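A.B. asks: Predicted coordinates and the sequence they were generated for:
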Amino acid sequence: MREVTQDKLNIFIVMFFISLIMRIQIPVFTPYAAAFGASSILIGVIISVTSLSNLTGNLIAGPLVDRFGKKLFITLPLFASGGLFIAHGLAGDSMDLLVLHGLNGFALAFLIPAAFTLLSGYAKNSREQGKNIAINGMLSTIASIIAPLLGGQMVVWIGYANTYFFIGTAMIFTATYSVVFLKDRQVTSVIKHKQGSEGGGILSTPNLPIVYLIAFAVMYIHGVLIFEIPYLTVERGLSTFQTGQLFSYMAIGTFITLSFFFINRFSPFLRLMTGLFGMSMTLFALISDLLQLPVLLFMMGVFFGLIMPAMATSITENAPKAVHGRAFGYMSAIFSLGIIVSSSVTGIIRDTVSPYFVAFLIGMIVLTISGYLKGGISLQKVPT
């Protein structure tokens, strides 16, 4: 038991540092690309290409994680990503950033499904699963609070290029730690072709399409924020440290929600619907300029924290354990798809239509469709 606890602690440590290091670049990348002369449309294209390569990697990663184990697909992507982040600091123009960011997205695509699958294996039931995801979410949120502030300030201290050198080096150190301390305790086996083991079987599982649909809407909204908030650095002349502060408000809200472990007792679907509704209403308040931006981002974080543990729990409850890697791979692919669509649309329409309004519409449409589909599934289960 003590060994299992230590192994789980190592997973939490690795995932915390991954979250911390990756989020350092959130307030850094957009102004860095703009310094090379990249327009808002080109920045949107870069983010979209990165997410597309990430999506492709997610679809490849799932079956490989189920077949060959988790640790391999945690350590190798970390080393690759570290080298690519260092190369960001050596970029000569925006096209270099396009290629490097795209390759990095593909490398990191293998990481998240493997890490979540490894963590899910340490839960005996859905409540413990929810607690593990919540703890990981809290650690990730702490990283979200610290990282944007750190990233914004590092640019002031050492400049853009050296910030990317630091990010890459830190990622390589994390990879080395994972090689030494991370253990792939679960037995891996070749998954035979049977119902539920293939992608089509996963997507035909009654509740999973609803979870994935909500995941798309959530990440679309998240993608709009990731695109728009750093752009304030360019448009309003804010410092990277100030934009980092704005992301930290969102992270604080997420942390508060995740600290309420009793929330995991409620239905995952109820938490997903409530969270998406809250995010959509917060967007409406943002469009209407009803509250200050820091307050609205804090509220967005509160609802985001309600959604993420519920999403992981919904997947482990509805997907067979033997295909958790594929199920989480599809989840990551949907996340990437949401970022692809949001960044592409936002880069094109932001001068004519509010990206927040479009995100609000998508959130409400998905809420309506999800409620309808869930009601249809429930009716099918009622005996006639």
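C.D. replies: Nice, I can see it. All values reported here derive from a predicted model rather than from experimental measurement. Residues are numbered from 1 along each chain as shown.
A.B. asks: from here on, contacts and neighbour counts on C-alpha atoms
C.D. replies: Noted.
A.B. asks: Ile74 against Ala114, yeah?
C.D. replies: Yes - counting by CA atoms under 8 Å, Ile74 does reach Ala114; the two are 6.3 Å apart.
A.B. asks: ok, and the residue nearest the centre of the chain, which helix or strand is that part of?
C.D. replies: In the chain, the C-alpha nearest the mean C-alpha coordinate belongs to Phe335, at 6.5 Å (CA atoms, centre = their mean). In the assignment (DSSP states H and E), Phe335 maps to helix 324-349.
A.B. asks: Then Leu272?
C.D. replies: Per DSSP H and E: helix 268-288 holds Leu272.
A.B. asks: What residues of stretch 232-245 count as buried?
C.D. replies: 232-234, 239-245 (16 or more other CA atoms under 10 Å).
A.B. asks: chain center to stretch 41-55, what's the gap?
C.D. replies: Mean C-alpha position of stretch 41-55 versus that of the full chain (CA atoms, centre = their mean, to the nearest Å) differs by 15 Å.
A.B. asks: Could you do stretch 61-74 as well?
C.D. replies: For stretch 61-74, the distance to the chain centre is 19 Å (CA atoms, centre = their mean).
A.B. asks: this is the other structure I want to compare:
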Amino acid sequence: MKKVQAWLINFLAQVSIASSLLFIPLFAKELGASDIEIGLITSFYSLAILTSSGIFGRLSDIYSKKLFLTLGLLLSSFSFFAQCFARDPVQLLVIRTLVGFSIGIFPAALTAYAYKQNRKIGHFTSFGSLGWAIGQLFAGIIAVYCGIFIFGALLFLLSFFMVIREEIPDERIPRSRSTFKIIRENLSVYFAFFIRHTGASAVWLIFPLYLFQLGISKFWIGAIYFANSFLQFLLMPRMDRFNPYLLLNLGAAFSGLTFIFYSLATEIYQFLAIQILIAFGWSAMYVGALRIALEKNIEKSSVVGFLNSTIYLSTIIGSIIGGFIAENFGYSFCFLFGALLSFLVPFFRVRNGAIKSF
């Protein structure tokens, strides 16, 4: 696969994922789901990604990257289309679990291959963020659930046909470390992400519901999400020049500030302005973590897959906690919970692969 096609596949995949994901909480609400049930739907979706990311990231290092790229893209197309047939919260939970498993198959292999091309991981991930921006904007414009799902399915199918015709060399690692050793030697990065993203997931679970409750239309909800992702697209390529450990810690701190400001905002223009903070926070933390993992390890698909699994493990836990907090204390407490955990990350001083507490 040529370098330009690697970022293009990432872009198309993220357009599909983002456009579908944005309105799932609202779609679930309209199907009769409670806040706790929405948390469970999100958690099962994340559990499926967690499982497939770890398994297929590892297998991509041992076997064929192209096999898991094509398999993941094709299954994603079918599962996205299947979302049109959900008629109640249970059916939506089952289909979203299938969606999660499908979209967890290919990203680790794609990221590892893109890194091999020029080692500028910020450039590659920036097009993923651009995909999120376009996907969220299109979701707001389409604003019809089944139309959004079909749109995503077609983009995944297009990506599948682009990949299947390309020659992608298999680079198998003959003496790979054990899974336990890989995780242990990268634990500091995984732990930092786990802490921050647990809090963030509690926020993202209720964020579209919070905006909708404030009277903000679906179009402007999409525009607010678009601003975050488009700013990430602009910022991520610039992150390659900085110390990745500094980026990781700064990203967590800026995330905490964002969640505090979310709890105070009430107007559309305020949320749009705040997106600058979260765009920098996520760009710094994500690019920093990927660079640490990819630069330190030869099992590149494996470490990316385990990082993705860590992110979605925290999404599961954060979504359950977020559903509980929202149901019993209200949406504002979800923001405070997210800020607290984000601010904890710099206090562990993640440096050079080690965790040191103050």
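C.D. replies: Yes, it's here. Here the structure is a predicted model, which is why all the values come from computation and not from measurement.
A.B. asks: Which residues does the helix holding Leu272 of structure 1 contact?
C.D. replies: 211, 214, 217-218, 221, 291, 293, 296, 299-300, 303-304, 306-307, 310-311, 313-314, 354, 356-357, 359-361, 363-364, 367 (CA atoms under 8 Å, 6 or more residues apart in numbering).
A.B. asks: Select only the buried ones of those in PyMOL?
C.D. replies: Provided next is the PyMOL selection string for whichever of the contacts of helix 268-288 of structure 1 are buried by 16+ other CA under 10 Å:
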select buried, resi 211+214+217+218+221+296+299+300+303+304+306+307+310+311+313+314+356+357+359+360+363+364+367
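A.B. asks: Mind checking which of the contacts of helix 268-288 of structure 1 are in strands?
C.D. replies: In strands, judged by DSSP state E, none of the contacts of helix 268-288 of structure 1 are found.
A.B. asks: quick one: which helix or strand includes Leu42 of structure 1?
C.D. replies: helix 40-68.
A.B. asks: residue range for that helix in structure 2?
C.D. replies: When structure 2 is aligned by TM-score structural alignment, the counterpart of helix 40-68 of structure 1 is residues 35-63.
A.B. asks: Could you pull out the buried residues of the matching stretch?
C.D. replies: In terms of neighbour count (16+ other CA under 10 Å), stretch 35-63 of structure 2 has its buried residues at 35-62.
A.B. asks: quick one: stretch 65-84 of structure 1 to chain centroid distance?
C.D. replies: So, by CA atoms, centre = their mean, the centroid of stretch 65-84 of structure 1 is 17 Å from its chain's centroid.
A.B. asks: residues making contact with that stretch?
C.D. replies: 100-101, 103-104, 107-108, 110-115, 117-118, 167-172, 174-176, 178-179, 182-184, 186-191, 322-326.
A.B. asks: picking up where we left off before, among the contacts of helix 268-288 of structure 1, name the ones in helices.
C.D. replies: Under the assignment DSSP state H, these contribute 211, 214, 217-218, 221, 293, 296, 299-300, 303-304, 306-307, 310-311, 313-314, 356-357, 359-361, 363-364, 367 to helices.
A.B. asks: Report the mean deviation for the helix holding Leu272 of structure 1 after fitting onto structure 2.
C.D. replies: Comparing helix 268-288 of structure 1 with its match in structure 2 after superposition yields a mean distance of 1.7 Å (mean CA distance after the TM-score superposition for structure 1).
A.B. asks: How far does that helix sit from its chain's centre?
C.D. replies: Relative to the centre of its chain, helix 268-288 of structure 1 is centred 17 Å away, using CA atoms, centre = their mean.
A.B. asks: that older thread, what angle do the helix holding Leu42 of structure 1 and helix 324-349 make?
C.D. replies: Orientation check (axes from the mean of the first three to the mean of the last three CA atoms, to 10 degrees): helix 40-68 of structure 1 against helix 324-349 gives 180 degrees.
A.B. asks: average gap between helix 40-68 of structure 1 and structure 2?
C.D. replies: Compared with structure 2 after the fit, helix 40-68 of structure 1 shows a mean deviation of 1.1 Å (mean CA distance after the TM-score superposition for structure 1).
A.B. asks: helices or strands next to the lengthiest helix in structure 1 in the packing?
C.D. replies: Determined from DSSP H, the single longest helix within structure 1 is helix 126-181. In terms of contacts (3 or more CA pairs under 8 Å, 6 or more residues apart in numbering; DSSP states H and E), helix 126-181 of structure 1 is packed against helix 2-23, helix 26-35, helix 72-88, helix 111-120, helix 240-258, helix 293-318.
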